[in-house]
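K.L.:
model the following, please.
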Amino acid sequence: MTEMRTEEEQIEAIKNWWKENGMQTIAAVVIVAGGWFGYQGWQSQKQDAGEGASAVYQQVLELSGSEQEQDLAQRGLLLDQLKTDFSSTVYASYAALFKAKDAVNAGNLEEAVTELEFAKQNATTEELSHLATIRLARVKIAQQAYDEALSLLAVETMGAFEGQYLEVKGDALKAKGEVDAARDAYSQAVAANQRDGANNPIVEMKLDDLAVN
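P.N.:
Down below sits the predicted model:
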């Protein structure tokens, strides 16, 4: 009888606990499960977006070698699609870099600035951010906005792009007429390239052109 009472008391205790805590337990399980499935869904959606963007970008690359108007127009539509439908992926910045290059070739520097600013702001990697910044500075120099270019180039961390940053800085300073400062920037660019094991004869030619006679 004692054992039976004990079992009955245990059952009654469980019933009472469930009355007091059952709904909270269910809610906790639902929240945890919801969070898990929500995360899984987000991961799946992210993967699907990346695969879709990759497929569109592949079409862009296939059309890149063609100069036919129809292909150029199709490529433009695909690039716009990457920026709008896949804005959260790395391919959106790739698309903006493509469009900026096309704009420069067409002589439309304002459009190039717009695209490069988009690429810079939406860059998902440091490498893309550096690349967009350097190209944007080059376009600013072409627009004779030298101080804006120098401001863009004044970054704390240049990484593997140090040589390029310093070269473009030299270009901006030379365009401003600050020859000594430009020579110093080119010298630093050459040194940075040597440290990184990079060979850039163009910046060396720029430095030679400013050599003191």
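K.L.:
from here on, contacts and neighbour counts on C-alpha atoms
P.N.:
Will do.
K.L.:
what's the end-to-end length of stretch 168-184?
P.N.:
Counting by CA to CA, to the nearest Å, you get 12 Å between the two ends of stretch 168-184.
K.L.:
ok, then the element right after the lengthiest helix in the chain?
P.N.:
Among the elements of type helix in the chain, defined by DSSP state H, the one spanning the most residues is helix 2-63. Secondary structure here is assigned by DSSP states H and E; on that basis, the next helix or strand after helix 2-63 toward the C-terminus is helix 69-85.
K.L.:
let's see this one next to it:
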Amino acid sequence: MAYDLEEQEQIASLKAFWNKFGNLITWAAIIILGSYAAYNYWNYYQRNNAAEASGLYEEMTKSMAAKDNTKVQRIASDIEAKYARSAYAQMGALAAAKSAFDANDLKTAKARLQWVVEHGDDEYQSVARLRLSGVLLDEKAFDEALKVLSAVELPQFAGAVADRKGDILVAQDKLAEARAAYQAALDTMAKNDPGRQLVQLKLEAIGGAAATPKAAA
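P.N.:
A predicted model of the protein is given here:
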């Protein structure tokens, strides 16, 4: 059936429109479809990575229970290399640091903790710095330990930071400053904090008073 004049004009307009914008529309469609496919693949990739990292972390905890530090360190390295952006990498590095510390391998313990400091989020970094300061305390690197502690800024770690600072000052035989640090820890810790009693004992051991707690509920 022959087209009438109006239909011919519509077809001509459509052809003109397609000739002018056809390539742009095609490429826009390709980009949209490609982005959607990439998004789906990324979600799959992330889920798959999380599952694999979780499996490695579980294997690590079993190796820690068996006190197989060599295997723990190998698994930690695998997680860091393959899944560095996952939470399991940070948790694994902290666990591997403890395993190394228990095995008296302070160099490896420090390296694992430093990895978390450099790659972890704020809370994991704070935990790593607290533990790193403890390792440095054992090495009698007092000034370095205090410097590491000074970088912990999250308020929820203030009590733990003051407590560790007191330990370092005691090791330096700076008892007056240590008493002030322990008292600051007690003033910051919640009343139900399980660490309060130990801090109080350390304070009293260096001549501090068993003061009424000022901590918030």
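K.L.:
just the TM-score for the two chains, thanks.
P.N.:
Here the TM-score for the pair of chains, by TM-score structural alignment, normalised by the length of the first structure, is 0.86; 206 aligned residues with a CA RMSD of 2.2 Å.
K.L.:
between the longest helix of the first structure and helix 69-85, how big is the angle?
P.N.:
Angle between the axes of helix 2-63 of the first structure and helix 69-85 is 150 degrees (criterion: axes from the mean of the first three to the mean of the last three CA atoms, to 10 degrees).
K.L.:
helices or strands up against helix 2-63 of the first structure?
P.N.:
Here helix 2-63 of the first structure is seen to pack against helix 69-85, helix 90-105 when contacts are counted using 3 or more CA pairs under 8 Å, 6 or more residues apart in numbering; DSSP states H and E.
K.L.:
let's go with 7 Å and repeat that
P.N.:
helix 69-85 (3 or more CA pairs under 7 Å, 6 or more residues apart in numbering; DSSP states H and E).
K.L.:
neighbouring contacts of the helix it packs on?
P.N.:
Helix 69-85 of the first structure is contacted from outside by 53, 56, 60, 63, 91, 92, 95, using CA atoms under 7 Å, 6 or more residues apart in numbering.
K.L.:
one more pass at 6 Å, please.
P.N.:
Under the contact criterion CA atoms under 6 Å, 6 or more residues apart in numbering, helix 69-85 of the first structure has outside partners 60, 92, 95.
K.L.:
now the residues you listed in JSON lines, please, with extra columns for neighbour count and distance to residue 79 of the first structure.
P.N.:
Written out in JSON lines, the entries for the contacts of helix 69-85 of the first structure read as follows (neighbours: other CA atoms under 10 Å; distance: CA to CA, whole Å):
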{"residue": "60", "neighbour count": "22", "distance to residue 79 of the first structure": "7"}
{"residue": "92", "neighbour count": "26", "distance to residue 79 of the first structure": "8"}
{"residue": "95", "neighbour count": "26", "distance to residue 79 of the first structure": "5"}
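K.L.:
would a markdown table of these with distance to residue 133 of the first structure be doable?
P.N.:
Compiled in a markdown table, the contacts of helix 69-85 of the first structure are given as follows (distance: CA to CA, whole Å):
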| residue | distance to residue 133 of the first structure |
| --- | --- |
| 60 | 23 |
| 92 | 16 |
| 95 | 15 |
